[in-house]
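Peer 1: show me the folded form of this:
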Amino acid sequence: MEVNYKNIKVIGFDADDTLWVNETYFREAEEEFCRLLSEYETPNKIDQELFKMEMANLELYGYGVKAFVLSMVQSALELSNYNVSIKTIDKILNIGKDMLNKPVELLDGVEDVLKALSSKYRLILATKGDLLDQERKLEKSGLTNYFHHIEVLSDKKEANYSRLLGHLDIEPSEFLMIGNSLKSDVLPLVNLQAHAIHVPFHTTWAHEQVSETETNGKLYKTINSLKELIKIMD
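Peer 2: Just a heads-up that it's a prediction; the model follows:
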């Protein structure tokens, strides 16, 4: 079934891996973490245990680099049976600092798309993660002026989006969300009778992956590049 976007008034954009590179840096950090802990376990085991720790800590720490670093430190302690050196802990902290200081690398065509759509629609940024880090990245990106509203959510579930739509004072049918995550940027909106367009990124965090069963029968569009939006929304 073809999706009709004629009633759209507000377009929401995810930030990480939709507007700029993010997950790539986490994968690089995980590889460095595995090297630091290589005397204690295999890379595969370290990776598995780190992910388990992130999931266990998610409700307490939320998303973002700082939460990731805390999970790395806790994993290092447990994997080493609390024998890991202070020097290694310091190196783990520096992995996090390096991540926070990464330059913001915009994905292909992002600014052209925002410039084209901002003349016709109200654009908002709807992302999750650490507030300070997301504000810093947005400032570095140079994209702030394209957005009418910026929302850093603690999570991206139906309840979070419902509150956002209420704040924006629009009906779900008037809202379109753009993002790389089916779990966070697409399915919650479709379930609310809003619209969503999926723009896959080449790397996806395991926590954001969904099964084919979860997407069966869900009405949304998938595009290969953000630049396709200009033609779709023209």
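Peer 1: please count neighbours and contacts with C-alpha atoms only from this point.
Peer 2: Fine.
Peer 1: residue 158 against residue 189, yeah?
Peer 2: Yes. Judged on C-alpha atoms under 8 Å, residue 158 makes contact with residue 189 at a distance of 6.9 Å.
Peer 1: more crowded one of these two?
Peer 2: Set residue 158 next to residue 189 and count neighbours by other C-alpha atoms under 10 Å: residue 189 wins out with 26 against 16.
Peer 1: and the host helix or strand of the more buried one, what's buried?
Peer 2: Per DSSP states H and E: residue 189 is located in helix 187-191. Neighbour-count burial for helix 187-191, with 16 or more other C-alpha atoms under 10 Å as criterion, is recorded at 187, 188, 189, 190.
Peer 1: and the contacts of the longest strand anywhere in the chain?
Peer 2: For the chain, the strand that runs over the most residues, judged by DSSP state E, is strand 122-128. For strand 122-128, the external contacting residues (C-alpha atoms under 8 Å, 6 or more residues apart in numbering) are 9-16, 63, 117, 146-156.
Peer 1: again with stretch 153-173
Peer 2: 7-8, 62-63, 126-129, 175, 184-185, 188-189, 191-195.
Peer 1: ignoring the adjacent residues along the chain, who's closest to the residue lying farthest from the centre of the chain?
Peer 2: Ranked by distance from the centre of the chain (C-alpha atoms, centre = their mean), the top residue is residue 83, with 33.8 Å. Closest residue to residue 83 apart from its sequence neighbours, by C-alpha to C-alpha, 6 or more residues apart in numbering: residue 77 at 6.9 Å.
Peer 1: quick check, the one you found in contact with residue 84.
Peer 2: Yes. Look at residue 77 against residue 84 with C-alpha under 8 Å: they come within range, at 6.1 Å.
Peer 1: quick check: next helix or strand after the helix or strand residue 60 falls within?
Peer 2: Element membership of residue 60, judged by DSSP H and E, is helix 43-61. Note on helix 43-61: by DSSP H and E, the next helix or strand toward the C-terminus is helix 65-79.
Peer 1: quick one more, to check against the first:
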Amino acid sequence: MPDKFATIAFDADDTLWENEQFFRMTQDRFAELLADFTEADHLAERLLAAERRNLGHYGFGIKGFVLSMIETAIEVTEERVPASVISELISAGQDMLRHPINLLDGVEETIGTLAETHEILLVTKGDLLDQERKLAQSGLGDLFDGIEVVSAKTPEVYSTIFARHGIAPERAMMVGNSMKSDVLPPIEIGAWGVYVPHNITWAIEHAEAPEGHPRYRTLDTLRDLPGLIATL
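Peer 2: Sure thing, here's the model as predicted:
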């Protein structure tokens, strides 16, 4: 077991496999369906506001996204949205829930390498059934020592997870593509946060980087993670 780090925790969506691009594709279709009622930019603003509003009700994931689209459609059309549009939005959500998993570059090799020397956790937000489906399809399930599907990633949630696994925060590292969820909360409780940016990130997950913090690092690709760990 390495002296400095005992546990490496990974985010799932857009860290291990593609996710946000399917939301963007569906949102583009949403704009097409409502083009007769409102401009795409205005619709996007209204949808984002609905998603922010509804996080406390629906949590993260496809189901909440679809419900927020339906709510936004009703609002921007002043309750005149055709039933056919609602039906298409529901079908789009079902398509998202059936979409095959596309692993990002270097994911399987990196996790396989680190699993030989570290405890490996998956810490992800979202709908439980959908996250279980994606993990099963990814073929990565056997590489993880623990799976945590949570409703939010706060310092308190990370503290609870690390305590449940018997991990001192200073010997844990969280790796992900969300500055807000994967980097800042672990750093706050004494763990390390490693940011691996994805080319598309949901606006709600944006936050300022803790530049200069001694437990913060950023990587261009997950392939670089074993090398980073070796230098710390």
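Peer 1: re earlier: got a list of contacts for the helix holding residue 189 of the first structure?
Peer 2: Outside helix 187-191 of the first structure, the residues within contact range by C-alpha under 8 Å, 6+ apart are 156, 157, 158, 161, 172, 177, 195, 196, 215, 218, 219, 220.
Peer 1: once you drop chain neighbours, what's closest to the counterpart of residue 62 of the first structure in the second structure?
Peer 2: The alignment partner of residue 62 of the first structure in the second structure, by TM-score structural alignment, is residue 59. Of all residues not flanking residue 59 of the second structure in the chain, residue 151 sits nearest, at 6.1 Å (C-alpha to C-alpha, 6+ apart).
Peer 1: before we move on, the earlier item: give the aligned range of the longest strand of the first structure in the second structure.
Peer 2: Counting by TM-score structural alignment, strand 122-128 of the first structure sits on residues 119-125 of the second structure.
Peer 1: give me the mean distance between the matching stretch and the first structure.
Peer 2: Compared with the first structure after the fit, stretch 119-125 of the second structure shows a mean deviation of 0.4 Å (mean C-alpha distance after the TM-score superposition for the first structure).
Peer 1: filter the contacts of strand 122-128 of the first structure down to the buried ones and hand me the PyMOL line.
Peer 2: Buried subset of those, written as a PyMOL selection, criterion 16+ other C-alpha under 10 Å:
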select buried, resi 9+10+11+12+13+14+15+16+63+117+146+147+150+152+153+154+155+156
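Peer 1: which stretches of the second structure form strands?
Peer 2: 7-10, 119-125, 146-150, 172-176, 192-195, 216-218.
Peer 1: still on that earlier bit, what is the aligned counterpart of the residue nearest to residue 83 of the first structure in the second structure?
Peer 2: In the second structure, the residue matched to residue 77 of the first structure (TM-score structural alignment) is residue 74.
Peer 1: go on, residue 113 of the first structure?
Peer 2: Using TM-score structural alignment, residue 113 of the first structure sits opposite residue 110 in the second structure.
Peer 1: before we move on, what about residue 211 of the first structure?
Peer 2: The pairwise alignment with the second structure assigns residue 211 of the first structure to residue 208, based on TM-score structural alignment.
Peer 1: count the residues that sit near the closest residue to that match other than its chain neighbours.
Peer 2: Of all residues not flanking residue 208 of the second structure in the chain, residue 179 sits nearest, at 7.3 Å (C-alpha to C-alpha, 6+ apart). Residue 179 of the second structure: 22 surrounding residues under other C-alpha under 10 Å.
Peer 1: now for residue 179 of the second structure: what does it line up with in the first structure?
Peer 2: Using TM-score structural alignment, residue 179 of the second structure pairs with residue 182 in the first structure.
Peer 1: contact partners for that match?
Peer 2: Taking C-alpha under 8 Å, 6+ apart, one finds 198, 208, 209, 210 in contact with residue 182 of the first structure.
Peer 1: nearest spatial neighbour of the last one, skipping sequence neighbours?
Peer 2: Closest residue to residue 210 of the first structure in three dimensions, ignoring its sequence neighbours and counting by C-alpha to C-alpha, 6+ apart: residue 183, at 6.3 Å.
Peer 1: is it true that that neighbour touches residue 211?
Peer 2: No. Assessed by C-alpha under 8 Å, residue 183 of the first structure is found out of contact with residue 211, at 9.7 Å.
Peer 1: and those two? which has more neighbours close in?
Peer 2: Taking neighbours as other C-alpha under 10 Å, residue 183 of the first structure and residue 211 compare with residue 183 leading, 19 against 9.
Peer 1: wait, which of the strands of the second structure is closest to residue 54 of the second structure?
Peer 2: Of all the strands of the second structure, strand 119-125 sits nearest to residue 54 of the second structure, with 15.1 Å by C-alpha to C-alpha.
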